[in-house]
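Colleague: sequence and predicted structure below; questions after.
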Amino acid sequence: MNAVDDRLILIGRIVGLHGVAGDVKIESFTEPRMQIFRYQPWMLVSATGNREIKGCRGREQGKGIVASIAEINDRDQAAGLVGSEIKVLRSALPAPKPGEYYWADLEGLEVENVEGIALGRISHLLATGANDVMVVKDGDRERLVPFVVGQYVKQVDFGAGRVTVDWDPDF
């Protein structure tokens, strides 16, 4: 397993309790949201430590998702999990389709424009209603570059660790 494969990727969060049998409400960051149950085992990460969980099952409940965790069978046990982040190894995720990218794979890449001017490094990405946006940091300077392949993003080269964009360095 290489360094990319053994990184933990955030895919959701435990946000509340459901009932008395130890079920929890979760927020899923996967698309579609029920895909979160396909990627296991989960590493629950909280201020009190990390805990690996296997065999989680879930169902949609109104506008939310309820999860049953095999090792948790009462509300008091489940209460200790609220606020935990749900992470999985990058290797548990399927390879992205051509032209699709996991944000976690883009974070840390260098960004340069088509003229070869370095703009900084991708700190993180933001979801907006129209398109995703790369937050590119260079020291104290921060640029917000739309992640629109073809229009602004001209090339993603993981081998070189670089994203080439059509972007004015003064913007």
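Modeller: Arrived safely.
Colleague: please make it C-alpha for all contacts and neighbour counts, starting now.
Modeller: OK.
Colleague: nearest residue to residue 14 other than its sequence neighbours?
Modeller: Spatial nearest neighbour of residue 14, chain neighbours left out: residue 26 (4.4 Å); criterion: CA to CA, 6 or more residues apart in numbering.
Colleague: same question for residue 96.
Modeller: residue 102 (7.1 Å).
Colleague: tell me, how many residues neighbour that neighbour?
Modeller: Residues within reach of residue 102, counting by other CA atoms under 10 Å, total 12.
Colleague: my guess is the residue nearest to residue 14 contacts residue 67. True?
Modeller: Yes: at 6.8 Å, residue 26 counts as touching residue 67 under the criterion of CA atoms under 8 Å.
Colleague: so those two - more neighbours on which side?
Modeller: Between residue 26 and residue 67, counted using other CA under 10 Å, the more crowded position is residue 26 (24 against 20).
Colleague: what's the host helix or strand of that one packed up against?
Modeller: Residue 26 belongs to strand 23-28 when assigned by DSSP states H and E. Other helices and strands packing on strand 23-28, by 3 or more CA pairs under 8 Å, 6 or more residues apart in numbering; DSSP states H and E, are strand 8-18, strand 64-68, helix 75-79.
Colleague: the structure to be compared is supplied as follows:
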Amino acid sequence: MTPINLDSSGSKSADLVTAGRITAVYGVRGWVKVHSYTEPMDNILQFPEWWLQGDDGWEPLQIDGGRRHGKGLIAHIKDVDDRDRAAHYCQRDIAIRSDAMPPLAEGEYYWHQLEGLRVVSEFEGRSYDFGRVERLMETGANDVLVVRGKEGESERLIPYLPGEYITDIDLDSGVITVVWDPEF
């Protein structure tokens, strides 16, 4: 979920955030299956405009219908009413404008805000630079920061538990401070 800078004319200004992916066609009337990265998954259907990753960058896409279907989602692409045209949109990432995302309470963060931040551990009176947040993952019990250090170093998996292992997140300086043993 890396933010991309782009406005409707293609110039850099508005942030886009990857929020899902069109995976396959559904039926014969222009519907597609959608894998959503939002929580809950059907939140992606609430955004009025999607941006779809294409060969030449991001292009706007409108849907005119969508719903849960089984364990996933399906959506209808506006003005696309046959399976062959819908197939053109498959296996492509969906992004939304970050300014369309609802604001969060203080101390809450979207994953894309944490990706790329430097992670510093304050452990037993010493400071350690662990590298940067490569991504986050869900484990069921709690989310986990996947931190990648210098080349040749193994990645660290740090539980995202504010107040326990995560002691500070400073978006302005781009640093997450953790209490984590450097031997892990």
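Modeller: Arrived safely. Note that the coordinates shown come from a computational prediction; the quantities given were computed from them, not determined experimentally.
Colleague: post the TM-score for the overlay when you can.
Modeller: Comparison of the two superposed chains (TM-score structural alignment, normalised by the length of structure 1) gives a TM-score of 0.89, and 169 aligned residues with a CA RMSD of 2.0 Å.
Colleague: show residues contacting the strand holding residue 26 of structure 1.
Modeller: Contacts to strand 23-28 of structure 1, defined as CA atoms under 8 Å, 6 or more residues apart in numbering, come from residues 11-18, 34, 36, 64-69, 72-75, 78, 82.
Colleague: which stretch of structure 2 lines up against it?
Modeller: The alignment of strand 23-28 of structure 1 onto structure 2 (TM-score structural alignment) covers residues 31-36.
Colleague: one step back: quick one, which of the helices and strands packed on strand 23-28 of structure 1 gets closest to residue 115 of structure 1.
Modeller: Closest to residue 115 of structure 1 of those, according to CA to CA: strand 8-18, at 33.1 Å.
Colleague: ok, average deviation of that closest one from structure 2?
Modeller: Comparing strand 8-18 of structure 1 with its match in structure 2 after superposition yields a mean distance of 1.4 Å (mean CA distance after the TM-score superposition for structure 1).
Colleague: now the angle from that strand to strand 23-28?
Modeller: Interaxial angle, strand 8-18 of structure 1 versus strand 23-28 (axes from the mean of the first three to the mean of the last three CA atoms, to 10 degrees): 140 degrees.
Colleague: pull out the buried positions in strand 8-18 of structure 1.
Modeller: Within strand 8-18 of structure 1, the residues that count as buried by 16 or more other CA atoms under 10 Å are 8-14, 16-18.
Colleague: please apply the same query to stretch 32-40 of structure 1.
Modeller: Residues of stretch 32-40 of structure 1 classed as buried by neighbour count (16+ other CA under 10 Å): 34, 36-37, 39-40.
Colleague: pipe the residues you listed into TSV and attach secondary structure per row.
Modeller: Output for these, formatted as TSV (DSSP: H, G, I helix; E, B strand; the rest coil):
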residue	secondary structure
34	helix
36	helix
37	helix
39	coil
40	coil
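Colleague: what sits against the corresponding residue of structure 2 for residue 106 of structure 1?
Modeller: Counting by TM-score structural alignment, residue 106 of structure 1 corresponds to residue 114 in structure 2. Taking CA under 8 Å, 6+ apart, we find residue 114 of structure 2 in contact with 133, 171.
Colleague: which residue in structure 2 lines up with residue 151 of structure 1?
Modeller: Per TM-score structural alignment, residue 151 of structure 1 is aligned with residue 164.
Colleague: do residue 117 of structure 1 as well
Modeller: So, by TM-score structural alignment, residue 117 of structure 1 is matched to residue 128.
Colleague: show me the contacts for that match.
Modeller: Residue 128 of structure 2 neighbours (CA under 8 Å, 6+ apart): 120-122, 182.
Colleague: what are the boundaries of the strands in structure 2?
Modeller: Under the criterion DSSP state E, structure 2 contains strands at 4-5, 15-26, 31-36, 50-54, 57-61, 63-69, 72-77, 92-97, 118-123, 126-138, 143-148, 156-159, 166-170, 175-178.
Colleague: how about the helices and strands packed on strand 23-28 of structure 1, which one is nearest residue 98 of structure 1?
Modeller: Taking CA to CA, strand 8-18 is the member of these nearest to residue 98 of structure 1, at 20.2 Å.
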